[in-house]
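1. Sequence first, predicted model second:
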Amino acid sequence: MIPTSLLHSPTPPLTDPSVGRGRRLLWPAVAIGGATAYAVIAHLVNPYEAGNYPTCPWLAVTGTYCPGCGTLRATHSLTEGNLVEALQRNPLTVFAFVVMALGFLRWTRRQWRGEQRMTAAPAWLLYALFWAIIAFWVGRNIPGWTWLSPA
């Protein structure tokens, strides 16, 4: 017979209650500030105009697109409210922004409640993410598959 204490995971303990919410929300505030600064710069400095940003080093050396090629243009399009164009420039970026926003909300909620830190993602998820990025990288460089290229 398995003890019932092993069947049910205990609720995560709260952090030190003497630490106020303002202090616990410092890092989420820093993160949202950084993300906002990135979005404002990507919006104001148009990546579609030549010379505003340097060329991707991977593209310059190999002539092929990396998984990040088109990220600035996708961000710029998102800040202008053009989701279709953002998906055309880099669909992986748009997907990553959604995942990061959900993760940020979860992290901020846990900080607000004073819960313990989140654990790392399970290994299978990290491997799946790695192979999805590799598949995207290969797929966007297949001749004829212009629907994945950032151009």
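-> Right, received. Where do you want to start?

2. Only C-alpha atoms from now on, for both contacts and neighbour counts.
-> Will do.

3. Touching whichever helix in the chain runs longest from outside, list them.
-> Scanning the chain for the longest helix, with DSSP state H as the assignment, gives helix 91-113. If you take Cα atoms under 8 Å, 6 or more residues apart in numbering as the criterion, helix 91-113 is touched by 14, 21, 24-25, 28, 67-68, 71, 74, 86-87, 116-118, 136, 148.

4. From the chain's centroid, how far away is that helix?
-> Centre-to-centre, helix 91-113 and its host chain are 7 Å apart (Cα atoms, centre = their mean, to the nearest Å).

5. Neighbours of Leu59, how many?
-> Close neighbours of Leu59, defined as other Cα atoms under 10 Å, add up to 12.

6. helix/strand/coil for the closest residue to it other than its chain neighbours?
-> Using Cα to Cα, 6 or more residues apart in numbering and skipping residues adjacent in sequence, the residue nearest Leu59 is Tyr65, 5.6 Å away. Under DSSP: H, G, I helix; E, B strand; the rest coil, the three-state class of Tyr65 is coil.

7. Thr55 is in what secondary structure piece?
-> Using DSSP states H and E, Thr55 sits within no helix or strand.

8. how much space between it and Thr64?
-> 12 Å (Cα to Cα, to the nearest Å).

9. same deal with Leu6?
-> Distance from Leu6 to Thr64, by Cα to Cα: 52 Å.

10. Below is structure B, check it against A:
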Amino acid sequence: MRAVNADSEHLVPPEAPTGALGRLAAPAGVLAAVAGAFAYVATVNPYRPGHYPVCPLYAVTGLYCPGCGGLRSAHAFIHGDLTAALQANAPAVAAYLGFAVLWTLWTVRAARGRPIRLSPGPVQLWGLGAVLLVFTVVRNLPFGGWLHP
């Protein structure tokens, strides 16, 4: 919520949290949410039917989307089975590792009082989209059966 400065009637941004604990509140909250989600997936097996909804794209078309197998991948990753995690959804494993790196950078910078600025350009975003598109196409072709979740 923004306050109004009475003298100039301009919007004034709210004060940033002071102290290390205040600066680490957001990274800690994000970590708690992600850890809670991973703990749930670790205990509720996605290989058993009825616990999670079926992918809508797969249910309607029989095609695997780029996210299909993500829960199975997370379950295997948490239980230390990296081979099964990569087989279920390799880009998801890359995303878990990417999150860990970015979260660590965010936390270190927050502790030092410096903001983290992530501003991927169009080249990076289109590149990521192209990688996911190729992954999706290949996993749905006959020779890409080894990429099925």
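-> Arrived safely, thanks for sending. This structure is a prediction, so every number in the text was calculated from the model and none was measured.

11. Of Thr55 and Thr64 of structure 1, which one has the most company?
-> Shown here are Thr55 of structure 1 and Thr64; by other Cα under 10 Å, Thr64 has more neighbours (17 against 11).

12. If we ignore the residues flanking it in sequence, what's nearest that one?
-> Asn141 (6.3 Å).

13. Number of residues surrounding the one you found?
-> Asn141 of structure 1: 17 surrounding residues under other Cα under 10 Å.

14. what do we get in structure 2 for it?
-> When structure 2 is aligned by TM-score structural alignment, Asn141 of structure 1 is paired with Asn140.

15. got a list of what the spatially closest residue to Ile78 of structure 2 that is not a sequence neighbour touches?
-> Of all residues not flanking Ile78 of structure 2 in the chain, Ala42 sits nearest, at 6.3 Å (Cα to Cα, 6+ apart). Neighbour list for Ala42 of structure 2: Ala74, His75, Ile78, His79 [criterion: Cα under 8 Å, 6+ apart].

16. Looking at the residues you listed, which is nearest Pro46 of structure 2?
-> The nearest member of the contacts of Ala42 of structure 2 to Pro46 of structure 2, counting by Cα to Cα, is His75 at 7.3 Å.

17. how near is the equivalent of the closest one over in structure 1 to Gly114 of structure 1?
-> Aligned by TM-score structural alignment, His75 of structure 2 pairs with His76 of structure 1. Using Cα to Cα, His76 of structure 1 is found at 35 Å from Gly114 of structure 1.

18. Between these two, tell me which one has more neighbours.
-> The residue with more neighbours, out of His76 of structure 1 and Gly114, is His76; 25 against 20, by other Cα under 10 Å.

19. if we can go back for a sec, quick check: the residue nearest to Thr64 of structure 1 is in a helix.
-> No - under three-state DSSP, Asn141 of structure 1 falls outside any helix and is assigned coil.

20. Quick check, it in contact with Ala135.
-> No - look at Asn141 of structure 1 against Ala135 with Cα atoms under 8 Å: they stay out of range, at 10.1 Å.

21. Give me the neighbour count for Trp27 of structure 1.
-> For Trp27 of structure 1, the neighbour count with other Cα under 10 Å is 14.

22. before we move on, what SS does it have?
-> Three-state assignment for Trp27 of structure 1 (three-state DSSP): helix.

23. ditto for Tyr47 of structure 2
-> Classification of Tyr47 of structure 2 using three-state DSSP returns coil.

24. same question, Ala74 of structure 1
-> helix.

25. Excluding chain neighbours, give the residue nearest to it in space.
-> Closest residue to Ala74 of structure 1 apart from its sequence neighbours, by Cα to Cα, 6+ apart: Ala86 at 4.0 Å.

26. do you know how far the one you found is from Leu125 of structure 1?
-> Distance from Ala86 of structure 1 to Leu125 of structure 1, counting by Cα to Cα: 25 Å.

27. how much does stretch 122-136 of structure 2 stray from structure 1?
-> Aligned to structure 1 and superposed, stretch 122-136 of structure 2 gives a mean residue distance of 1.2 Å (mean Cα distance after the TM-score superposition for structure 1).
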